[in-house]
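Take this sequence and fold it.
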Amino acid sequence: MQDGLAELSFEELVRQVRACQICADVLPMGPRPVIQLSECSKILVVGQAPGRRVHETGLPFNDPSGDRLRDWMGITRDTFYNEQKLAILPMGFCYPGTGKSGDLPPRPECAPAWREALLARLKEIELTLVIGQHAHAWHLPDAGRKLTDNVRQWRQYWPTLVPMPHPSPRNNLWLRRNPWFEQELVPALRERVAEVLG
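Next up, the predicted model:
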């Protein structure tokens, strides 16, 4: 799918992404790519894939995970949903369905089809938040560590990239076991977000 995408205008590329049907036959609720971006976005948020509520509303992180993420970043909903400030490109753009222990992983077809072409257009990004194991695997390919180890090593990627756990309520146990995350990383993240958005 990447062939020829570089020649498209930004608007046409985004239009094609939003009309994507690559996984139509395997998505339980059909395709509805949920992304947010502008060529002047300053912060990139890389999540996993939309959940059911996000699929229904078409608004990324419009759920308890989003509330926690905005708190970690120290920003309001208005700021979060301002595409001039924040781009949101999950690893899979459509809701993949639910498995035994929560939502299924992002569809594997999505990132190879669109990711490089979209990232190449985001030339103003100063800070990338890499959230969850699937995002880590793509954006930190040389890390080769478990998610907790990647997050614990956040200073080695600072100040342009921050590996993070998923803000889902399902990760409450992880947060209790790793209090350093909210004690050390979150205050630094809030400061960096404020600096980038200036």
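
For the rest of this, base every contact and every neighbour count on C-alpha atoms.
OK.

quick one: the helices in the chain?
Assigned helices in the chain, in chain order: 10-18, 52-57, 64-73, 77-80, 110-121, 133-139, 147-152, 172-177, 180, 186-197 (criterion: DSSP state H).

Dump these into TSV; add mean neighbour count and distance to Gly92 as well.
Below are the helices of the chain laid out as TSV (neighbours: other Cα atoms under 10 Å; distance: least, Cα to Cα, whole Å):
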stretch	mean neighbour count	distance to Gly92
helix 10-18	15	11
helix 52-57	16	12
helix 64-73	17	16
helix 77-80	14	19
helix 110-121	17	6
helix 133-139	20	9
helix 147-152	18	18
helix 172-177	12	23
helix 180	12	29
helix 186-197	15	24
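
Of those, which is nearest Val26?
For Val26, the closest of these is helix 110-121, at 12.5 Å, according to Cα to Cα.

Following up with a second sequence; could you model it the same way so I can compare the two?
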Amino acid sequence: MTDELIRKIGKCDLCAENFALTATQHRPRPVPWFRAGTPIMVAGQAPGMRVHKEGKPFWDRSGDRLRDWMGISHAQFYDRDLVSVLPTAFCFPGYDAKGADLPPPPRCWDRWHAEALQHIGTPQVRVIVGSYAIRRHLGLKGPMSEIVAQWRTHAPGTYVLPHPSWRNNGWLRKHPWFESDLLPDLKRTVGAVLNSA
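Now for the predicted structure:
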């Protein structure tokens, strides 16, 4: 079933006309990366240009930082028996005229995510990365700082993180508790799950 669903998502071209109108004028290239029953799910926003080219989620410097935050190796992260990666949109949405990433197209979530989430099941750890993913998966809106600061109040095994982009370096400096309190807890939880897998 996983292979069939990934095959269908991989052929999706719902956003082809929209992507053709972006500054990048690219074709859709969905990057589905999940499997039923994985103990860890990373819910991100949308692939960037490097992920679009390589066909692997978080295949960039942001991914390096995210893996460091989780305390997980490159090999473990890309082991689909351990980790499913479910972005809010499976394709790189393109850049606007100023070179900024466009938001994840809602139609991708509307078309695929109920089926994908049902297929993955209930992971032991959910790592929800970035504001778009937070709104979609948890229905939370508001300042990122407040949402992440409430990390102890989320469901057990659920961690809400800012996007690991270098653009958030300033945010990290202003909120030292993120690295001193939240990340050690995340690493312990992920480590325990990996050790029992």
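
picking up where we left off before, just tell me which of the helices of structure 1 ends up closest to Asp25 of structure 1.
helix 110-121 (13.7 Å).

ok, average deviation of the closest one from structure 2?
Average distance, helix 110-121 of structure 1 versus aligned residues of structure 2 after superposition (mean Cα distance after the TM-score superposition for structure 1): 0.5 Å.

re earlier: out of the helices of structure 1, which comes closest to Pro28 of structure 1?
Per Cα to Cα, nearest to Pro28 of structure 1 of the helices of structure 1: helix 52-57, 10.3 Å.

Return the distance of the nearest residue to Cys94 of structure 1 once chain neighbours are set aside relative to Trp138 of structure 1.
In space, Cys94 of structure 1 comes closest to Pro33 once its chain neighbours are excluded; the distance is 4.7 Å by Cα to Cα, 6 or more residues apart in numbering. In this view, Pro33 of structure 1 and Trp138 of structure 1 are 19 Å apart by Cα to Cα, to the nearest Å.

Thr38 of structure 2 -> structure 1?
Aligning on TM-score structural alignment places Thr38 of structure 2 opposite Ser41 in structure 1.

Surely its match and Tyr81 touch.
No - using Cα atoms under 8 Å, Ser41 of structure 1 makes no contact with Tyr81, being 11.0 Å away.

higher neighbour count, those two?
Applying other Cα atoms under 10 Å to Ser41 of structure 1 and Tyr81 shows that Ser41 carries more neighbours, namely 22 against 18.

residues touching the more buried one, list them.
Applying Cα atoms under 8 Å, 6 or more residues apart in numbering to Ser41 of structure 1 gives the contacts 83-87, 122, 124-125.

could you redo the last one with a cut-off of 6 Å?
84-87 (Cα atoms under 6 Å, 6 or more residues apart in numbering).

So which of the residues you listed are in strands?
Among the contacts of Ser41 of structure 1, the ones falling in strands (DSSP state E) are 86-87.

Can you tell me which of the contacts of Ser41 of structure 1 has the most neighbours?
Ala87 (26 neighbours).

Excluding chain neighbours, give the residue nearest to it in space.
Leu37 (4.1 Å).

same question, Arg65 of structure 2
Pro164 is the one closest to Arg65 of structure 2 (Cα to Cα, 6+ apart), at 6.0 Å.

how much space between that neighbour and Gly170 of structure 2?
12 Å.

ditto for His113 of structure 2
According to Cα to Cα, His113 of structure 2 stands 32 Å off from Gly170 of structure 2.

Pull the contacting residues for the residue nearest to the spatial centre of structure 1.
Closest residue to the average C-alpha location of structure 1: Val46 at 1.9 Å, with Cα atoms, centre = their mean. By Cα under 6 Å, 6+ apart, Val46 of structure 1 lies in contact with 89-90, 129-131.

Now neighbour count too, for those, in a markdown table please.
Shown next, in a markdown table, are these (neighbours: other Cα atoms under 10 Å):
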| residue | neighbour count |
| --- | --- |
| Leu89 | 23 |
| Pro90 | 27 |
| Leu129 | 22 |
| Val130 | 27 |
| Ile131 | 24 |
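
Quick check: of those, which lies closest to Ile75 of structure 1?
Here the nearest of the contacts of Val46 of structure 1 to Ile75 of structure 1, counting by Cα to Cα, is Leu129; it sits at 14.0 Å.

What's the match for that closest one in structure 2?
That one, Leu129 of structure 1, aligns with Val127 by TM-score structural alignment.

Run a quick neighbour tally on the aligned residue in structure 1 for Tyr95 of structure 2.
Counting by TM-score structural alignment, Tyr95 of structure 2 corresponds to Thr98 in structure 1. Using other Cα under 10 Å, the number of residues around Thr98 of structure 1 comes to 13.

burial count for the residue nearest to Thr98 of structure 1 when sequence neighbours are not counted?
Spatial nearest neighbour of Thr98 of structure 1, chain neighbours left out: Leu104 (5.2 Å); criterion: Cα to Cα, 6+ apart. Neighbour count for Leu104 of structure 1, taken as other Cα under 10 Å: 15.
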